[in-house]
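Participant: Structure for this input, please:
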Amino acid sequence: MIPWLAANNTRFPSVERALDEPNGLLAAGGDLSPDRLVQAYRHGIFPWFNPGEPILWWSPDPRCVLFPDELYLSRSLRKRLRRQDYQVTFDQAFAEVIQACAEIRSEKGGTWISEPMQIAYTELHKRGIAHSVEVWIEGELVGGLYGLAMGRMFFGESMFSRQRDASKIAFSYLTVQLQRWGFNLIDCQVYNPHLASLGARVIPRMTFCRLLQENNDQPDQTHWQYDIDVDAVTGG
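Facilitator: Below you'll find the predicted structure:
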């Protein structure tokens, strides 16, 4: 059994209480208020549930992460980046990015990015906590991603591509910019081959939680403005 979260209490149980099967299921209930979401991420917890289900909270073990200095760019991706037939922006179309992430997943048979989720993360964006990366070709939004920045941590949530490699372009630019800003870790939540191809790997949950404690409370002086060129991403 997992605990049910009261509406008036934003505290979470210890992640050590998360189930082994399904991996990482920790609690249910509560709400998607900004305060609760911030507390969740600060403790290595995130919401993930299907429309019509209660809100489910997760902290899987192991945890998929990417250390910014371990970003891997394949030869083909470097070649794609050097074409420079695209534009990358930060925080210019957050609502459009999260909607596109939801639509792409619906086309694949379902999405957890329901309207309440979109409203919740858009509110975090308004508070300067959630951010987006956009990839444009000829003025059309073709890819991007969104997530949360807290301290020196970035918590990736979702990405989408409408053209080949568009999400990889967004992730590459984000990672290099985070490295410039002194961020130490990108939380990728759950392993998948797409992220692994960019250098993501799994670490034990308790190692992840220790890194959280070390980086959550560091001051964040970033201003989320796009100011890097393709040479910074590809290494010239």
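
Participant: For the rest of this, base every contact and every neighbour count on C-alpha atoms.
Facilitator: Fine.

Participant: For G109, give its distance to E103.
Facilitator: Applying CA to CA, to the nearest Å, the value for G109 to E103 is 10 Å.

Participant: ah, wrong one, I meant V38
Facilitator: Distance, V38 to E103, by CA to CA: 25 Å.

Participant: Could you do D69 as well?
Facilitator: Distance of D69 to E103, given as CA to CA: 32 Å.

Participant: Could you do N50 as well?
Facilitator: Taking CA to CA as the measure, N50 and E103 are separated by 14 Å.

Participant: out of those two, which sits in the more crowded spot?
Facilitator: Ranked by neighbour count (other CA atoms under 10 Å), N50 and E103 place E103 first, with 16 against 13.

Participant: ok, the more buried one - contacts?
Facilitator: By CA atoms under 8 Å, 6 or more residues apart in numbering, E103 lies in contact with T111.

Participant: Just after whichever strand or helix holds it, pick out the following helix or strand.
Facilitator: Per DSSP states H and E: E103 is located in helix 94-107. Toward the C-terminus, helix 94-107 is succeeded by helix 115-126 as the next helix or strand (DSSP H and E).

Participant: Second chain to compare with the first, below:
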Amino acid sequence: MEAYDIPDLIEGYAQGYFLMADEKGELGWYTSKKRALIPLDARFRYPKSLRRVLNQNRFSVAVNQDFFAVCEGCADRETSWISPQLKQIYWRLHQAGWAHSFETWQEDRLAGGILGIVIGGAFIGESMFYRIPDGSKVAMVKLVEHLRDRGFVLFDAQMQNPHLARFGAYLVKDEEYQPLLEKALFRHCEFGF
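Facilitator: Next up is the predicted model:
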């Protein structure tokens, strides 16, 4: 099992790579010729049906209240690229102040969450999950508001999918992504409340 130390991990993410486990559970660094970004400006949108849910204030939000449970929730799928080794790496990054969870709660029950790495003004989204319907969607809307309020300049979702497209996620080529990432790395932003 290859050892990953914190400085090497942060250097990898800062260069635009991300960790994933293959179907055998072996970790490797990956990159993409096109990156999915969540807009932090007026291009961000969400389904109209979600407005009603947001107006009902059914969920409260928290940062890092139960990081490990969010990590477990993100990995709890039939096929997951978050291996036990990668969960340990996320935990170490969390303890070192780099990995964070943005969570929605319904009273004392974790409703959903988004797991990500924060470097400067970049939030690199690793995964999201929900246990209560709309929990992760509300987390997405509230996370974008949170990042805007703190001056973040990049929300990297890594890979596009139809769910992210509903929030306005768009693709950029690597030659567009790298300057955005570099700009974000030099911005000092506090993620927590």
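
Participant: quick one: the longest helix seen in the first structure aligns where in the second structure?
Facilitator: What stands out as the longest helix in the first structure, according to DSSP state H, is helix 166-181. Mapped onto the second structure using TM-score structural alignment, helix 166-181 of the first structure covers residues 135-150.

Participant: what do you get for stretch 39-49 of the first structure?
Facilitator: When the second structure is aligned by TM-score structural alignment, the counterpart of stretch 39-49 of the first structure is residues 11-21.

Participant: same question, stretch 197-215 of the first structure
Facilitator: Per the alignment by TM-score structural alignment, stretch 197-215 of the first structure matches residues 166-184 in the second structure.

Participant: Repeat that for stretch 113-126 of the first structure.
Facilitator: Against the second structure, the aligned range for stretch 113-126 of the first structure is residues 82-95 (TM-score structural alignment).

Participant: still on that earlier bit, give me the buried positions along the match of helix 166-181 of the first structure.
Facilitator: By neighbour count on 16 or more other CA atoms under 10 Å, the buried set for stretch 135-150 of the second structure is 135-144, 146-148, 150.

Participant: would you list the residues you listed in TSV and tack on distance to K173 of the second structure?
Facilitator: Compiled in TSV, these are given as follows (distance: CA to CA, whole Å):
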residue	distance to K173 of the second structure
G135	31
S136	27
K137	26
V138	28
A139	27
M140	23
V141	25
K142	27
L143	24
V144	22
H146	26
L147	23
R148	23
R150	26
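
Participant: all strands for the second structure, in order.
Facilitator: Along the second structure, the segments classed as strands by DSSP state E run 18-21, 27-30, 34-37, 60-63, 99-106, 109-119, 122-130, 154-158, 170-173.

Participant: For those strands, give me JSON lines that also has mean neighbour count.
Facilitator: Shown next, in JSON lines, are the strands of the second structure (neighbours: other CA atoms under 10 Å):
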{"stretch": "strand 18-21", "mean neighbour count": "18"}
{"stretch": "strand 27-30", "mean neighbour count": "14"}
{"stretch": "strand 34-37", "mean neighbour count": "21"}
{"stretch": "strand 60-63", "mean neighbour count": "18"}
{"stretch": "strand 99-106", "mean neighbour count": "25"}
{"stretch": "strand 109-119", "mean neighbour count": "25"}
{"stretch": "strand 122-130", "mean neighbour count": "23"}
{"stretch": "strand 154-158", "mean neighbour count": "23"}
{"stretch": "strand 170-173", "mean neighbour count": "16"}
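
Participant: who's in contact with I124 of the second structure?
Facilitator: Neighbours of I124 of the second structure in contact, by CA under 8 Å, 6+ apart: G116, I117, V118, L154, F155, D156, A157, Q158.

Participant: contacting residues around the residue lying closest to the second one once chain neighbours are set aside?
Facilitator: What it means is I117 of the second structure. Leaving aside its chain neighbours, I117 of the second structure sits nearest to A99 (4.4 Å; criterion: CA to CA, 6 or more residues apart in numbering). Contacts here follow CA under 8 Å, 6+ apart; on that basis A99 of the second structure touches Y90, W91, L93, L115, G116, I117, V118.

Participant: can you rerun that using 10 Å?
Facilitator: By CA atoms under 10 Å, 6 or more residues apart in numbering, the residues touching A99 of the second structure are 64, 67, 89-93, 115-119, 123-126.

Participant: So it versus Y90 of the second structure, what's the distance?
Facilitator: The value you get for A99 of the second structure to Y90 of the second structure, if CA to CA is used, is 6 Å.

Participant: Show me whatever sits in contact with both of these two.
Facilitator: F67, L115, G116, I117, E126.

Participant: Turn those into TSV, columns for distance to A3 of the second structure.
Facilitator: Listed next are these as TSV, based on distance: CA to CA, whole Å:
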residue	distance to A3 of the second structure
F67	22
L115	22
G116	21
I117	19
E126	20
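
Participant: How about whichever residue in the second structure pairs up with D61 of the first structure: what's its closest non-neighbour residue?
Facilitator: Under the alignment (TM-score structural alignment), D61 of the first structure maps onto K33 of the second structure. Distance criterion CA to CA, 6+ apart; nearest residue to K33 of the second structure, sequence neighbours excluded, is D174 at 5.2 Å.
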